[in-house]
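>>> Model the following, please.
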Amino acid sequence: MSADANPAERPATLPTQPAGAWLDAVRWDADGLVPVIAQEQGSGDVLMFAWMNREALALTAELGRAVYYSRSRQRLWRKGEESGHVQQVHEIRLDCDQDVVLLKVTQLGHEPGIACHTGRHACFFQRLEGQGAEAQWQTVEPVLKDPETIYNR
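The predicted structure is shown next:
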């Protein structure tokens, strides 16, 4: 990659440790997974929550694009492989307990970026309104694109 390459096209920077040592620092759960939060680089919006296994995290760092592990499909899930809504990774952070990963991303594929399979900017589009027995979840973010057209269902 040339030094004058667009910074938005550069892969995430890998830690300077022996190959694979940085992956060993992650505290994987009993299923070999770690929870991951995707946060939008510019706005700071929390876009989504997902899981990664060791291979997904290694590929994410190598490619500079988010690759998750689908627990329901039991396979790697390259964000945007069906929808085109790719997440370009700028930073990979590990929390203080080393058991949660934070990705700082740019959501690509639609303006504004769509991270949620419901066609919304972020997966956290419901807010609890009210108190006690009267509390209800309210949808507070609009659908930006019909999911039927995103996934050609």
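>>> hey, let's count contacts and neighbours off CA atoms from now on
Noted.
>>> Just the buried residues of the biggest helix by length in the chain, please?
As assigned by DSSP state H, the longest helix anywhere in the chain is helix 54-63. Under the neighbour-count criterion of 16 or more other Cα atoms under 10 Å, helix 54-63 has Arg54, Ala56, Leu57, Ala58, Leu59, Thr60, Ala61, Leu63 buried.
>>> Would you check which pair of those residues lies furthest apart?
Comparing every pair within the buried residues of helix 54-63 by Cα to Cα identifies Arg54 and Leu63 as the most remote, at 14.2 Å.
>>> residues touching Arg75, list them.
Tyr69 (Cα atoms under 8 Å, 6 or more residues apart in numbering).
>>> any idea how far it is from Thr149?
24 Å (Cα to Cα, to the nearest Å).
>>> Ala50: what's it in contact with?
Ala50 sits next to Pro35, Val36, Ile37, Tyr68, Tyr69, Ser70 when contact means Cα under 8 Å, 6+ apart.
>>> Just those: which are in strands?
Pro35, Val36, Ile37, Tyr68, Tyr69, Ser70 (DSSP state E).
>>> thought the last one was touching Asn53?
What it means is Ser70. No: under the criterion of Cα atoms under 8 Å, Ser70 is not in contact with Asn53, lying 9.3 Å apart.
>>> Could you check which of those two has the larger neighbour count?
Relative neighbour count places Asn53 above the other of Ser70 and Asn53, with 21 against 15, counting by other Cα atoms under 10 Å.
>>> Tell me how many other residues crowd the closest residue to that one other than its chain neighbours.
In this structure, Asn53 finds its nearest non-sequential neighbour in Leu33, 4.6 Å apart by Cα to Cα, 6 or more residues apart in numbering. Residues within reach of Leu33, counting by other Cα under 10 Å, total 22.
>>> now the other sequence, so there's something to compare against:
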Amino acid sequence: MGNQTKVTEFIILGLSNNLQMQIFLFLGFLVVYLVTLLANMVIMLVIRADPHLHTPMYFFLSHLSFVDICYFSAIVPNMLVHFLAEHKTISVNSCIEQMFFFFLLAATEICILSAMAYDHYAAICDPLRYMDTMSTRICVQLASSAWAIGFFHALLNTVSALMFLKYCQSY
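As a prediction, the model looks like this:
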């Protein structure tokens, strides 16, 4: 018979208990978050606006920018709230949800970077057949595969965390 206490939230200890340091960290992370959002949005808009950039390399770069926006948005806003919050907790469901999106976006980013590496390999090692090797259909398949692999990676790890990890309340 194990501990039957049901955990509903986790306490977030944070990086510092000093209020001035928390405000400094909040402002620092907020600036980095806003710059990241702006830079990635500009990259995506420029790629969409200029027809000369409708090539496989920029297709993957656009997807990478979108993944980065989602990646930062999955973690940083909640972290910013907790820098200034009095009650620093996160519900178990929110934690699991955040973990799922973190794993999803991290694995997707790695797969998109791998697709970009393959694109560069094809451009350098077989330039005469590059347009056949990296057709629009292949690029879409590689991007879709990146998202599918990311989803299954996240699902596997999240379900494993839910099924096999036991949480107990401390007193």
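>>> now what about the TM-score between them?
In this superposition the chains share a TM-score of 0.33, using TM-score structural alignment, normalised by the length of structure 1; 85 aligned residues with a Cα RMSD of 4.8 Å.
>>> ok, Tyr130 of structure 2 to Leu61 of structure 2 distance?
For Tyr130 of structure 2 relative to Leu61 of structure 2 (Cα to Cα), the value is 18 Å.
>>> With neighbour numbers in mind, choose between those two.
A count of neighbours by other Cα under 10 Å puts Leu61 above the other of Tyr130 of structure 2 and Leu61, at 19 against 16.
>>> Next secondary structure after the helix or strand harbouring the more buried one?
Element membership for Leu61 of structure 2 (DSSP states H and E) is helix 56-84. Per DSSP H and E, the first helix or strand lying C-terminal to helix 56-84 of structure 2 is strand 89-91.
>>> Quick one: list the elements packing against that following strand.
strand 9-11 (3 or more Cα pairs under 8 Å, 6 or more residues apart in numbering; DSSP states H and E).
>>> what helices or strands is the strand it packs on leaning on?
Partner elements for strand 9-11 of structure 2 (3+ Cα pairs under 8 Å, 6+ apart): strand 89-91.
>>> Report the distance from the strand it packs on to the chain centre.
A distance of 20 Å separates the centroid of the chain from that of strand 89-91 of structure 2, by Cα atoms, centre = their mean, to the nearest Å.
>>> in the strand or helix carrying Gln138 of structure 1, what's buried?
Element membership of Gln138 of structure 1, judged by DSSP H and E, is strand 136-139. Neighbour-count burial for strand 136-139 of structure 1 flags no residue at all (criterion: 16+ other Cα under 10 Å).
>>> rewinding a little: dump the ones in strands among the contacts of Ala50 of structure 1 to JSON lines, plus distance to Ala21 of structure 1.
Output for those, formatted as JSON lines (distance: Cα to Cα, whole Å):
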{"residue": "Pro35", "distance to Ala21 of structure 1": "19"}
{"residue": "Val36", "distance to Ala21 of structure 1": "19"}
{"residue": "Ile37", "distance to Ala21 of structure 1": "22"}
{"residue": "Tyr68", "distance to Ala21 of structure 1": "20"}
{"residue": "Tyr69", "distance to Ala21 of structure 1": "21"}
{"residue": "Ser70", "distance to Ala21 of structure 1": "24"}
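>>> For those residues, which entry has the maximal number of neighbours?
Result: Tyr68 is most packed of these (other Cα under 10 Å), 26 neighbours.
>>> so that one makes contact with Asn53?
Yes: between Tyr68 of structure 1 and Asn53 there is a contact under Cα under 8 Å: 7.5 Å.
>>> any idea how far the most centrally placed residue in structure 2 is from Leu61 of structure 2?
Nearest to the mean C-alpha position of structure 2, by Cα atoms, centre = their mean, lies Tyr71 at 2.5 Å. Computed with Cα to Cα, the distance linking Tyr71 of structure 2 and Leu61 of structure 2 is 15 Å.
>>> Likewise for Glu9 of structure 2?
From Glu9 of structure 2 to Leu61 of structure 2 the distance is 38 Å (Cα to Cα).
>>> now Thr158 of structure 2
28 Å.
>>> go on, Ser73 of structure 2?
Taking Cα to Cα, one finds Ser73 of structure 2 at 18 Å from Leu61 of structure 2.
>>> Ala123 of structure 2: which element?
With DSSP H and E as the test, Ala123 of structure 2 turns up in helix 92-125.
>>> List the buried residues for that helix?
96, 98-109, 111-113, 115-116, 119-120, 122-123.
>>> that older thread, distance to Asp24 of structure 1 added to the buried residues of helix 54-63 of structure 1, as a markdown table?
Below are these laid out as a markdown table (distance: Cα to Cα, whole Å):
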| residue | distance to Asp24 of structure 1 |
| --- | --- |
| Arg54 | 9 |
| Ala56 | 14 |
| Leu57 | 11 |
| Ala58 | 11 |
| Leu59 | 15 |
| Thr60 | 16 |
| Ala61 | 14 |
| Leu63 | 19 |
